[in-house]
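[1] Okay, structure incoming, though there's no sequence with it:
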């Protein structure tokens, strides 16, 4: 079975209210992360026709602060599918509904896994690609997955080497003070 990107595209719009603010008076990043996760979940579940769980979130970078009183629009699309996993791209735009000014505040990628009633990974439908943008996003998703797997492997190897002889680690150029 295959599905188009459009079949699962999801949009969420929410008014940013004072209870969402941090101590600096801007919308708390954690609040935005929660909305991102909900939007990615809905998009992935619509594609999978199944319950999906978040495996990882890639590159959450807050480009602009979000103000109280603005509308926050979250746009999600399935960019890539594997056998049981999906990469969902989410774009976030804040809108001042009085001035109509729109600001792209961040984009990120969620890796979601479809799970059955026993909590085991279950297959997802393939993805029908209908445009060069969808093809580009699919290829980027595949490369993102490969890069993340490579990074994880290299990091674990590096960590193992460093931790095997932690006393030999050179802290000279680090912003820390040893008190051992």
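    Perfect, thanks for sending it. A quick note: this is a predicted structure, and the numbers were derived from the prediction, not measured. Residues are numbered from 1 along each chain as shown.

[2] Could you use CA atoms for every contact and neighbour count after this?
    Will do.

[3] Packing partners of the longest helix that the chain contains?
    Taking DSSP state H as the criterion, the chain has its longest helix at helix 132-164. Applying 3 or more CA pairs under 8 Å, 6 or more residues apart in numbering; DSSP states H and E, one finds that helix 132-164 contacts strand 71-81.

[4] The strand it packs on: which residues count as buried?
    Going by neighbour count (16 or more other CA atoms under 10 Å), the buried part of strand 71-81 is 71-81.

[5] Looking at the residues you listed, which is nearest residue 98?
    Within those, the smallest distance to residue 98 is 10.3 Å, found for residue 71 (CA to CA).

[6] which one is the closest one nearest to, not counting chain neighbours?
    Leaving out its chain neighbours, the residue that sits closest to residue 71 by CA to CA, 6 or more residues apart in numbering is residue 15, at 4.6 Å.

[7] from what I can see that neighbour touches residue 73, true?
    No: counting by CA atoms under 8 Å, residue 15 stays clear of residue 73, with 9.0 Å between them.

[8] Pasting the second one now:
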């Protein structure tokens, strides 16, 4: 892997990472809790998907759908009364797909202490047209050294996703050729 970000391979003009970066904030209430009394992970995941979807739509200039969520990590519990900030940006783009990185921060609604990171995730979105078919997206243009690192890390995650998918397909094909029926 090189230290340079490759030039865009698209006729569509690129967009800088800052063009679609966004933060979604939400205060957690009792209706967001799980049986342990902390905020349900699914509530956080929905906020993550909402913020990432907004970023993907902004970057691609139209509808984009969630294709996958990688590495959703919960670092510490979120509590009722926490003000949660979900920060998202496009890290990498392909022809019609985008990786969006998300960082989840939380702070007490009534205290002046700094927000702390409580989670993170990487999501892949596919830009779609009115009929639901893939459509081209603008290349992302990393602006800072941090953006360049995120771009390179996103390429590594993509390589791993594709290799994992290929290995699973090969395993299933081998098992089917051996007459093993896994569909019961």
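    Ah, there it is. Not measured: the values here are computed from a predicted model.

[9] hmm, back to that, for whichever residue in structure 2 pairs up with the residue nearest to residue 71 of structure 1, what are its contacts?
    Matched by TM-score structural alignment, residue 15 of structure 1 corresponds to residue 27 in structure 2. Neighbouring residues of residue 27 of structure 2 by CA atoms under 8 Å, 6 or more residues apart in numbering: 80-84, 109.

[10] what range in structure 1 matches the helix or strand hosting residue 65 of structure 2?
    Assigned by DSSP states H and E, residue 65 of structure 2 falls within strand 64-74. Aligning strand 64-74 of structure 2 against structure 1 (TM-score structural alignment) gives residues 52-62.

[11] Now the matching stretch: buried residues?
    Across stretch 52-62 of structure 1, burial judged by 16+ other CA under 10 Å covers 52-54, 57.

[12] could the residues you listed go into CSV alongside distance to residue 103 of structure 1?
    Shown next, in CSV, are those (distance: CA to CA, whole Å):
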residue, distance to residue 103 of structure 1
52, 30
53, 29
54, 27
57, 22
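
[13] List just the nearest of the residues you listed to residue 139 of structure 1.
    residue 57 (18.0 Å).

[14] gap between residue 164 of structure 1 and residue 70 of structure 1?
    Distance from residue 164 of structure 1 to residue 70 of structure 1, counting by CA to CA, to the nearest Å: 51 Å.

[15] Name the residue in these two with the higher neighbour count.
    Shown here are residue 164 of structure 1 and residue 70; by other CA atoms under 10 Å, residue 70 has more neighbours (21 against 10).

[16] residues in contact with that one?
    15-16, 94-97.

[17] Wait, a strand at residue 181 of structure 2?
    No: looking at residue 181 of structure 2 with DSSP: H, G, I helix; E, B strand; the rest coil, it is coil, so not inside a strand.
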